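Peer 1: Just a sequence and a predicted model for now, questions to come.
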Amino acid sequence: MRALHRNRLPQIDGTQLLTDAGLETTLIFLEELDLPCFASYPLLGNSDGRQTLKSYFERHLAIAADYGTGFLLEAPTWRASRDWGAQLGHSPDDLARFNKRAIELLAEVRREAASVSPLVISGNIGPRGDGYQPDTAMSADEAQAFHAEQIGWFLDTEADMVSAFTISTVNEGVGIVRAAAEVGMPVVLSYTTETDGRLPDGTPLGEAFQRTDMLTGGAAAYFMVNCAHPDHFRSALESDAAWLRRIWGVRANASRLSHAELDEAEELDPGNPAELGRDYAQLKRILPNLRVYGGCCGTDHRHIEAMADCCCQCQAA
């Protein structure tokens, strides 16, 4: 089987796509699974785990079917890179198999989801370190060399693209974009912000996008923001700034808590799904190219349905 959309992503042509919610927080807090290092990819190692992941995606796909949107399937591979895998006792060969199995699972989901189209498959990449604690020592060249390994594992699969989430420094973002561009894989880069709308290393959000484009020749397909509540970054979206047109997706947190507070939280803060949906509608008015809607920490399928209700009704059948 081959990638269906690698040569032209549907969202580039204006198609609105829903995507999933906070996978790891859903599995840990709502399904009471133990995920060391916040890693969901080990579930791919057995049939029960694969079925858990499949059911999770199917709940979200049902919403896309109801609202007549496409869907972006993100692989459960946010932690499936060399440094995190080593902490879980997995070798690079093990990780290669896990990453490929993740795309195989999503390809199976895509084949069975006849009522949703288009369905885009993305290989999900996370930060080399803790996304809440920026690695300011890593250069762009080091980041490129590190992330090229996982991107390479996705190349010979049905993945249409790769998406990097919770990135906290421009150097790491630049390295990821360069690594994907070097092998011709469409790449989407998502930065996270603190409560002041700046990256965890202090870089203003707009500056991060502009510098990334400048240092990569605009190679990213588009940018996103994730793992922050809309209240945290809305003020950073300067009126009429040209870089706003490069933000095509948002995966926000349900909670208004800071990253430090979320790190210490022992209970899930799901916020208010309806309110978050209205926040997305406001973001849609600010961001002229916003067309990918999903969630991050604390969100589940209820939040995705609220986003669809506020932003995608025009596509409902």
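Peer 2: Noted; the coordinates are in hand.
Peer 1: For the rest of this, base every contact and every neighbour count on C-alpha atoms.
Peer 2: Noted.
Peer 1: Please determine how far the residue nearest to residue 28 when sequence neighbours are not counted is located from residue 43.
Peer 2: Closest residue to residue 28 apart from its sequence neighbours, by Cα to Cα, 6 or more residues apart in numbering: residue 34 at 6.2 Å. According to Cα to Cα, to the nearest Å, residue 34 stands 10 Å off from residue 43.
Peer 1: which one of these two has more residues nearby?
Peer 2: Neighbour count, other Cα atoms under 10 Å: between residue 34 and residue 43, residue 43 has more, with 19 against 13.
Peer 1: distance of residue 188 from residue 280?
Peer 2: Here residue 188 is placed at a distance of 19 Å from residue 280 (Cα to Cα).
Peer 1: Put this next to the first one:
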Amino acid sequence: MGILDRLFSSPAPFISDGGMETDLIFHEGAEMPLFASFVLLDSPEGCEMLRRYAVSYFDLAQVASRGFVMGTPTWRANGGWGPKLGLDDAGIRDVNRRAIAFARDLRSAHPWRDHILIEGVLGPAGDGYAPEQLLTPTEAARLHSAQLETFAEEDVDIASAFTITHPGEAIGMVNRARDLGLPFALSFTVETDGRLPTGQDLDCALSEVEAATGGCVRYYGINCAHS
């Protein structure tokens, strides 16, 4: 049984990391333009920050005898934010490849490596907390294709989208991942009233995604409720 199968069959929850960009900025003093953690891959100091962050979770998972879902530093490495950070399509693909290789190297060096799953992380093409544009599924699939195609080519264990604000973008991402044969998880941003930033009820958003994607999302999450 592979690690992904164990994730879905194990009665013991896997551990995941929590808020990479926020953690590195406030605890490590990292400088990340537009919250783009992938820029840390460009320097030895940045790579060391990422290494410490990941290994702290590897160690925690080992002590707890749990599996760990390790997210790549690629939340901003998509077709919406890439151009704002100087990346064209080829640059987006290169950054994502490098991030996956970095994660795999860290995993292979740790004694708990057989229990660590590599998660290709996606973020929204726009603001994950106050969306300025509601994407159609077609627009979303186009903006996220370079990243998703790279995740599929590099055979990550699962791709996961975080801080997604509306179903249109979610549906486009999920359907593109399905076309690529890529396992996919989805997490919506919610406010303290349980609604998305658009005001849509979470239950309605989940039902809309399920209906439009054939129920192929492996699991759902919520994140970043604001007070």
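Peer 2: Good, I have the coordinates. Every value quoted in this text rests on a predicted model; they were computed, and no experiment measured them.
Peer 1: To which residue of structure 2 is the residue nearest to residue 28 of structure 1 aligned?
Peer 2: Aligned by TM-score structural alignment, residue 34 of structure 1 pairs with residue 31 of structure 2.
Peer 1: Show the contacting residues for the residue nearest the centre of structure 1.
Peer 2: Nearest to the geometric centre of structure 1 sits residue 165, at 4.9 Å (Cα atoms, centre = their mean). Neighbouring residues of residue 165 of structure 1 by Cα atoms under 8 Å, 6 or more residues apart in numbering: 78, 124, 125, 126, 127, 189, 190, 191, 192, 226.
Peer 1: SS state for it?
Peer 2: For residue 165 of structure 1, the assignment made with DSSP: H, G, I helix; E, B strand; the rest coil gives strand.
Peer 1: Please tell me how far the match of residue 34 of structure 1 sits from residue 49 of structure 2.
Peer 2: 11 Å.
Peer 1: ends of stretch 65-73 of structure 1, how far apart?
Peer 2: So stretch 65-73 of structure 1: terminal residues 14 Å apart, Cα to Cα.
Peer 1: for that stretch, which positions count as buried?
Peer 2: 65, 66, 67, 68, 69, 70, 71, 72, 73 (16 or more other Cα atoms under 10 Å).
Peer 1: Quick check: strands, which of the residues you listed are part of them?
Peer 2: Residues of these located in strands (DSSP state E): 70, 71, 72, 73.
Peer 1: Can you tell me what the first one aligns to in structure 2?
Peer 2: When the structures are aligned by TM-score structural alignment, the residue of structure 2 matched to residue 70 of structure 1 is residue 67.
Peer 1: related to what we said a few turns ago, residue 188 and residue 280 of structure 1 - which one has more neighbours?
Peer 2: Using other Cα under 10 Å, the more surrounded residue of residue 188 of structure 1 and residue 280 is residue 188, with 26 against 23.
Peer 1: That one is in what secondary structure piece?
Peer 2: For residue 188 of structure 1, the element it lies in under DSSP states H and E is strand 187-191.
Peer 1: State the helix or strand in which residue 277 of structure 1 lies.
Peer 2: Using DSSP H and E, residue 277 of structure 1 sits within helix 273-286.
Peer 1: which residues are in contact with the next helix-or-strand element following that helix?
Peer 2: Going down the chain from helix 273-286 of structure 1, the next helix or strand is strand 292-295, by DSSP H and E. Residues outside strand 292-295 of structure 1 that contact it (Cα under 8 Å, 6+ apart): 11, 16-22, 226, 248-254, 303-304, 307-308.
Peer 1: Strand 292-295 of structure 1 maps to which residues in structure 2?
Peer 2: Counting by TM-score structural alignment, strand 292-295 of structure 1 has no counterpart in structure 2.
Peer 1: helices or strands up against the helix or strand that that strand is followed by?
Peer 2: Where DSSP H and E defines the elements, the next helix or strand beyond strand 292-295 of structure 1 is helix 301-311. Here helix 301-311 of structure 1 touches strand 17-19, helix 47-67, helix 273-286, strand 292-295, going by 3 or more Cα pairs under 8 Å, 6 or more residues apart in numbering; DSSP states H and E.
Peer 1: Which of the ones you listed sits closest to residue 181 of structure 1?
Peer 2: For residue 181 of structure 1, the closest of these is strand 292-295, at 21.4 Å, according to Cα to Cα.
Peer 1: Not counting sequence-adjacent ones, nearest residue to the equivalent of residue 51 of structure 2 over in structure 1?
Peer 2: By TM-score structural alignment, residue 51 of structure 2 lines up with residue 54 in structure 1. Counting by Cα to Cα, 6+ apart, residue 109 is the residue found nearest to residue 54 of structure 1 once chain neighbours are left out, at 7.0 Å.
Peer 1: what residue of structure 2 takes the place of that neighbour?
Peer 2: Checking TM-score structural alignment: residue 109 of structure 1 goes with residue 106.
Peer 1: now swap in residue 196 of structure 1 and tell me
Peer 2: Looking across to structure 2 (by TM-score structural alignment), residue 196 of structure 1 lines up with residue 193.
Peer 1: ok, now residue 100 of structure 1?
Peer 2: By TM-score structural alignment, residue 100 of structure 1 lines up with residue 97.
Peer 1: ok, now how distant is its match from residue 73 of structure 2?
Peer 2: Counting by Cα to Cα - residue 97 of structure 2 and residue 73 of structure 2 are separated by 11 Å.
Peer 1: okay, the two: which has more neighbours?
Peer 2: Between residue 97 of structure 2 and residue 73, counted using other Cα under 10 Å, residue 73 has the larger neighbour count: 27 against 18.
Peer 1: quick check, the more buried one in a strand?
Peer 2: No: if the criterion is three-state DSSP, then residue 73 of structure 2 is coil and not within a strand.
Peer 1: do you know how far it is from residue 7 of structure 2?
Peer 2: In terms of Cα to Cα, residue 73 of structure 2 sits 21 Å off from residue 7 of structure 2.
Peer 1: do the same with residue 43 of structure 2
Peer 2: For residue 43 of structure 2 relative to residue 7 of structure 2 (Cα to Cα), the value is 33 Å.
Peer 1: Then residue 90 of structure 2?
Peer 2: From residue 90 of structure 2 to residue 7 of structure 2 the distance is 32 Å (Cα to Cα).
Peer 1: Which of those two has more residues huddled nearby?
Peer 2: residue 7 (18 against 9).
Peer 1: Without its sequence neighbours, what residue ends up closest to residue 193 of structure 1?
Peer 2: residue 199 (4.4 Å).
Peer 1: Residue 247 of structure 1 - nearest residue in space that isn't next to it in sequence?
Peer 2: In space, residue 247 of structure 1 is closest to residue 223, 4.7 Å off (Cα to Cα, 6+ apart).
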